[in-house]
Structures are given as structure tokens and as C-alpha cells.
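Colleague: Any chance you can model this:
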Amino acid sequence: MSKLPSHDDCNCFALRQAARYVTQIYERHLGEVGLTAAQFTIVAKLARRPGLTMMELAETMVMERTTLVRALKPLQRDGLVVSESSEHDGRTYQFSLSKAGKETFEQAAIAWRAAQDEFETKFGRSRAKALRAELFNLTAE
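Modeller: Now for the predicted structure:
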């Protein structure tokens, strides 16, 4: 009979536990601006690349479309993200930040920097950089 699995040997468990810990740091800071960590990543992506379609945004975020839709709804409801029909296909929508969204992103970027600094102070800047590189390699094409 094989050995029963232990959470100490589970990569998924270790990553999810670490993700929850890191998310708590970022959400404490971003909460001051009214964003969750997940919402911040969407707003930051749209600040850099306005006009992304749902499919493009989902692909760049490595998210399921249904999960992305749920995350976008409050951002749209609060007037931070706007959508408009694509010139090429009226059934395809492109997403961008509104003026309020851009202002919120500017404030959130300051909160994000504080969260980033807190994490890197606790974990070490060089270790954090190496960790990011390894994690991004997991999702690189």
C-alpha cells in the first residue's frame, strides 16, 4: 500500500498557503483604496494595455473567463472599468479604465508599493525576485 499523501509533500498546498499569506499583505494595503489584490491586477493590466478584449485579458491574467467576469463586475459597477464594442466585431467588447479607474490605479499603485516593500522586507529582496522569476516561469508559454 502506498504512503498516504501529506500536505508537507504537496506543492499545491504549499503554493496556495503561501498565496493566501501574501494576498493578506497586499489586501491590507490595497483595501485602503477599496481594491482587492485580484482587482488590482486587472486594473494594473488595463492601465498598461487599455482596450483588451475579454479573451485577451483572460489569457494575459491566466484566468478562466467566468472568473474574470466575476472580478470585472464590481469594477464596472463602481465605474472604474468601462467596455465598448470592438470596431471589428460588435459582439466583442474591449475593456479600459475610466477616468476614475485611472485615478484609483494611481492611488492603488502607492498602496501596492507599500505591500511590495513589506513583503520584500520580510522575505528578502533578492529571494523575492528569484521567487517571482520561478513562478512566472510556471506560466510562461
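
Colleague: switch to C-alpha atoms for all contacts and neighbour counts from now on
Modeller: OK.

Colleague: and E103, what element?
Modeller: Following DSSP states H and E, one finds E103 within helix 99-123.

Colleague: Could you do Y26 as well?
Modeller: helix 11-30.

Colleague: Toward the C-terminus from that helix, list the very next helix or strand.
Modeller: Following helix 11-30 toward the C-terminus (DSSP H and E): helix 37-48.

Colleague: Taking their axis directions, that next one and helix 11-30 sit at what angle?
Modeller: 70 degrees (axes from the mean of the first three to the mean of the last three Cα atoms, to 10 degrees).

Colleague: name the helices or strands packed onto helix 37-48?
Modeller: The contact analysis (3 or more Cα pairs under 8 Å, 6 or more residues apart in numbering; DSSP states H and E) places helix 37-48 against helix 11-30, helix 65-77, strand 93-97, helix 99-123.

Colleague: compare with the first, here's sequence two:
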Amino acid sequence: MDENASVPFATTLHVRDHCLCLHVQRAARALARRFDEALRPVGLTNGQFSLLMALNRPAPPSLRPVADLLAMDRTTLTAALKPLERRGLIGIVTDPADRRSKLLSLTPEGRALLAAAVPIWQSTHVAIEATLPGDAPETLRTTLRELA
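Modeller: Modelled structure (predicted):
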């Protein structure tokens, strides 16, 4: 690698203005801050809300489908589960069908907290979508699904 090599500032500006990854990251951080603030009264972050919602299923899932849904690796998911487990919001048990696997479920406290958080999420979501023109929210969702 050439230590004297440099990238022109014009390239920096081009990347700043055109990089899809940068723009998606910035938007994601702004949305995350907005949902974090909205969910603060019930003691959740947007990530914790998404995780609790991912566990809101008829049957307890194992780590893999939850990690896949949230686009997390299993190690990151395991770390994110610990505070929720300490708070008594989720249960983690060994899968009787496969002792190497864990099953995740909402506790009654977790279900109650999620039920309290959903109206906050709904009103925040409606307010955010109202700032976008016409079909932009659905177009954005479709585009992001295609990228994921």
C-alpha cells in the first residue's frame, strides 16, 4: 500500500452525496433516536421493542429465526436478550427436542410491556409516515426489503 496515496476531497463529497449505505445508516439512526425517545416512558429502546415483537409468536422460536428476522448474528442477539431476561420480560429455556438449542418466549410481564408499547409505536409510526409524501412510505418499505 502506498503511504503517500490520497483520495481527492471531491471523491469524499461524491461518496457523501451518493453512498446508499451512508444514507440508509443516517436515516436508520435518526429513526432509532425518534423511537427510542417515544418508547422511553415504558423503559424500552427501539431495539428492545423490535426484539420483544419478534418473540410475540404462537410458539417460542429458537435463536436462529429471531436472529434472521432482526438481521443479527447469534452472539449479538444473545447479548441483546440478557437485559430483557434480567428484567423478567423474556424466558429462555432449553429446547426439549434439541438440547443444544434454546427457545425464547415472552413472560406475562413482557407481554404486558409490549402491549403498552404498541400504541406508542403506532402513533410514532403514523407521525413519521405523515412527513413523507404520497406512496413514499410503501415505496421505501418495498425498496428496503429488496436491498435486505
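
Colleague: for the counterpart of S83 of the first structure in the second structure, what are its contacts?
Modeller: Aligned by TM-score structural alignment, S83 of the first structure pairs with I92 of the second structure. Counting by Cα atoms under 8 Å, 6 or more residues apart in numbering, I92 of the second structure makes contact with 85, 102-105.

Colleague: Burial check on the residue nearest to H7 of the first structure when sequence neighbours are not counted, number of neighbours?
Modeller: Using Cα to Cα, 6 or more residues apart in numbering and skipping residues adjacent in sequence, the residue nearest H7 of the first structure is F13, 6.2 Å away. Residues near F13 of the first structure, counting by other Cα atoms under 10 Å, number 13.

Colleague: Looking at the second structure, name the residue matched to F13 of the first structure.
Modeller: Under the alignment (TM-score structural alignment), F13 of the first structure pairs with L22 in the second structure.

Colleague: Look up how far N56 of the second structure lies from its match.
Modeller: Distance, L22 of the second structure to N56 of the second structure, by Cα to Cα, to the nearest Å: 32 Å.

Colleague: Contacts only, for the spatially most central residue of the first structure.
Modeller: Relative to the mean C-alpha position of the first structure, the nearest C-alpha, by Cα atoms, centre = their mean, is the one of T41, at 2.9 Å. With Cα under 8 Å, 6+ apart as the criterion, no residue contacts T41 of the first structure.

Colleague: Just tell me what Q24 of the first structure corresponds to in the second structure.
Modeller: Taking TM-score structural alignment, Q24 of the first structure has R33 as its aligned residue in the second structure.

Colleague: How many neighbouring residues does that match have?
Modeller: 14.

Colleague: and what of the one 10 residues further on?
Modeller: The tally of other residues near G43 of the second structure (other Cα under 10 Å) stands at 13.
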